[in-house]
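Visitor: Fold the following.
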Amino acid sequence: MKAVIVLCLMALAVARGDKNAEILRNDFELNAEDGSYQSDMESSNGIRMRASGISYPGNEPETGSYFVEGEYQYTDLEGNTVLVKYTADENGYKPESDILP
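Guide: Below you'll find the predicted structure:
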């Protein structure tokens, strides 16, 4: 799960290339009772990210799975707003966007 978020943010940083961007909002909420979380982030250069997920524990320590859904948005070099929605679970990362084949 963390890898998916990090990869999304890295892709956005490379796509935008704005070294002076500032984080305007970075909210994270963890529900310890059921293992779910919600995360929202927005930066001054128009990048936005929203994700929520839940952990499903397995029968043994260090086993189980996650389900994550979210979206990120940025402005490409031509000034177009790009939106990518995704889910990620034990079957992999599944993005949906007009920019994808």
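Visitor: from here on, contacts and neighbour counts on C-alpha atoms
Guide: Will do.
Visitor: Against which helices or strands is the biggest strand by length in the chain packed?
Guide: Of all segments of type strand in the chain, defined using DSSP state E, the longest is strand 64-75. With contacts defined as 3 or more CA pairs under 8 Å, 6 or more residues apart in numbering; DSSP states H and E, the packing partners of strand 64-75 are helix 2-16, strand 48-57, strand 81-89.
Visitor: one more to line up against the first:
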Amino acid sequence: MKLVIFACLVVVVAAAPQDKIVEIISDQRSDSGDGNFNYAFEADNGISVSASGTPGAAGQVNMEGVFRFPLDDGTIAEVRYIADENGFQPQSDLIPKDHPLPAHALQQIRFAEEQRAKGVE
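Guide: The predicted model follows:
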């Protein structure tokens, strides 16, 4: 049993990140406790996050924010988002765009709509 515990500890230590420590260069937070909040932080490695929240009509907290992080090529990736009663809605050049539907798929959709209009279920 001691050998198993020792082996687990060795694995945990070996898996620990060996890179430099990332320092937080700014950290701002406010929370009124009623669903209104703001936070923003930035790290020395180029990562930054900010968000604000307000109470929503259905009891949820609506959020709006952005996060940025460096890519391997040195550019900065950015994701902006809204999270509200309509769900999580991210916007970014990183998110793949929908490709156009092929002609046969459009044909099937039109056929299904025609059938529904005729009352076919």
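Visitor: picking up where we left off before, redo the helices and strands packed on strand 64-75 of structure 1 as CSV? Include mean neighbour count and distance to residue 31 of structure 1.
Guide: As requested, these are exported to CSV (neighbours: other CA atoms under 10 Å; distance: least, CA to CA, whole Å):
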stretch, mean neighbour count, distance to residue 31 of structure 1
helix 2-16, 13, 17
strand 48-57, 18, 9
strand 81-89, 16, 19
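Visitor: okay if I get those as TSV plus distance to residue 27 of structure 1?
Guide: Formatted as TSV, those follow (distance: least, CA to CA, whole Å):
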stretch	distance to residue 27 of structure 1
helix 2-16	14
strand 48-57	9
strand 81-89	19
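Visitor: between these, which gets nearest to residue 64 of structure 1?
Guide: strand 48-57 (4.4 Å; CA to CA).
Visitor: now the strands for structure 2?
Guide: 24-31, 37-43, 48-55, 61-70, 76-84, 87-91.
Visitor: Save those strands as a markdown table, and put in distance to residue 14 of structure 2 too.
Guide: Shown next, in a markdown table, are the strands of structure 2 (distance: least, CA to CA, whole Å):
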| stretch | distance to residue 14 of structure 2 |
| --- | --- |
| strand 24-31 | 25 |
| strand 37-43 | 25 |
| strand 48-55 | 28 |
| strand 61-70 | 26 |
| strand 76-84 | 30 |
| strand 87-91 | 36 |
